[in-house]
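*Asks:* sequence? don't have it. structure:
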């Protein structure tokens, strides 16, 4: 009788753990492709940041604030099929020389949060650098497979530390 009660308690606990685990939103890797990745864009802030682009109106806002000196990049964004994709622009921040880079390594979604894992590279000591203001960036197109149509919190993680956050409606 006592063993049967213990077995029932253990079975109940296992079922409860299964239910709790099943209710937690699963982590989903999002597929993405590079649109452009360079070391200069017209961004004057020093801290890393990100922009989420879901339609042509948002491109025009970026053109006036960030892409004014790169009309070809704006044209690439205009060609994106926003019914199937959205874009994320990750900026490393303004640097005082060449030799810096930022690369989006992985994008994952868990519920209504998307985390962009990026790696920044700084020039090694003794590496030849040209003195110039640069602002490295990586622009990616992200597939809209799955359920969207809601406000999503985007978190930029740079070399393991949170670099920026924003919330955006992904139609």
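*Replies:* Thanks, I have the structure now. Fair warning: this is a prediction, and the values are worked out from it, not measured in the lab.
*Asks:* C-alpha only now, for contacts and for neighbours.
*Replies:* Will do.
*Asks:* just the helices in this protein please.
*Replies:* In the chain, the segments counted as helices under DSSP state H are 2-23, 56-65, 71-78.
*Asks:* got the contact list for the residue positioned nearest the centre of the chain?
*Replies:* Centroid check for the chain by CA atoms, centre = their mean gives residue 116 as the closest residue, at 3.0 Å. Residues near residue 116 by CA atoms under 8 Å, 6 or more residues apart in numbering: 104-108, 154-157.
*Asks:* A further structure is provided below for comparison with the first:
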């Protein structure tokens, strides 16, 4: 194909006239290669010495090598993806504001059956305990009441987190952090869902978690309870994974 192109250039009289009259290595090699191809085609008027041929070939070799290297570098830069640092999946919540200490009073699955929506209730005195009688099932009422009556409300406040009524077992609620954000007391909770790999009992449940928070942790006078939850699904052991 190269010989055909050169032959056409020579025929239309553009081979020598197509290169400027200069000693630049690239131009000189082009003129010499034109003469070389013309001689191979039997064209008259093109006399190329062996020294010219050797020099032209060397120059053409080095120029070709440089072009290949530059092209390879450009291609490498074009297809090389930008490295992105992996983002670690958080294993626990990161609270906003001032994190407060808390302790568990009681935790169970037979709590408030009257509502289906999750909620958090603040108990600041023993007089607030009877208000839970209508929200805690008879199975847990005695234990919950006994545990709350042991709380020193001069030093602590109690918070009850209800998950809401569920049709089966496998649901649960676990408080994982408590933080103060201005005049708000934010409760971070895990809402556990049934694992699709495990069988659950078809019995209605209402998970709850009761905790206490020290009053000297900096609780505001008129505190507002805010519940923030995230769903969690148990992961079965490797042998049980589908």
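*Replies:* Yep, that arrived. From a predicted model like this one, the values you see are computed outputs, not experimental measurements.
*Asks:* quick check: TM-score for this pair?
*Replies:* For this chain pair, the superposition-based TM-score is 0.73 by TM-score structural alignment, normalised by the length of structure 1; 134 aligned residues with a CA RMSD of 1.7 Å.
*Asks:* circling back: closest one of the contacts of residue 116 of structure 1 to residue 129 of structure 1?
*Replies:* Proximity of these to residue 129 of structure 1 was ranked by CA to CA; the top entry is residue 104 with 23.1 Å.
*Asks:* got a list of what that closest one touches?
*Replies:* Residues counted as contacts of residue 104 of structure 1 (CA under 8 Å, 6+ apart) are 90, 116-119, 138.
*Asks:* ok so, going back, map the residue nearest to the centre of structure 1 across to structure 2 for me.
*Replies:* In structure 2, the residue paired with residue 116 of structure 1 according to TM-score structural alignment is residue 187.
*Asks:* separation between its match and residue 211 of structure 2?
*Replies:* When distances are taken as CA to CA, to the nearest Å, residue 187 of structure 2 and residue 211 of structure 2 turn out to be 10 Å apart.
*Asks:* also residue 163 of structure 2?
*Replies:* Noted for residue 163 of structure 2: a distance of 14 Å to residue 211 of structure 2, by CA to CA.
*Asks:* who's more crowded, those two?
*Replies:* Between residue 163 of structure 2 and residue 211, counted using other CA atoms under 10 Å, the more crowded position is residue 163 (30 against 20).
*Asks:* grab the nearest non-local neighbour of the more buried one.
*Replies:* Distance criterion CA to CA, 6 or more residues apart in numbering; nearest residue to residue 163 of structure 2, sequence neighbours excluded, is residue 118 at 4.5 Å.
*Asks:* surely the one you found and residue 164 touch.
*Replies:* Yes - shown here, residue 118 of structure 2 and residue 164 form a contact pair, counting by CA atoms under 8 Å, at 5.0 Å.
*Asks:* tell me which of the two has more neighbours.
*Replies:* Relative neighbour count places residue 164 above the other of residue 118 of structure 2 and residue 164, with 23 against 19, counting by other CA under 10 Å.
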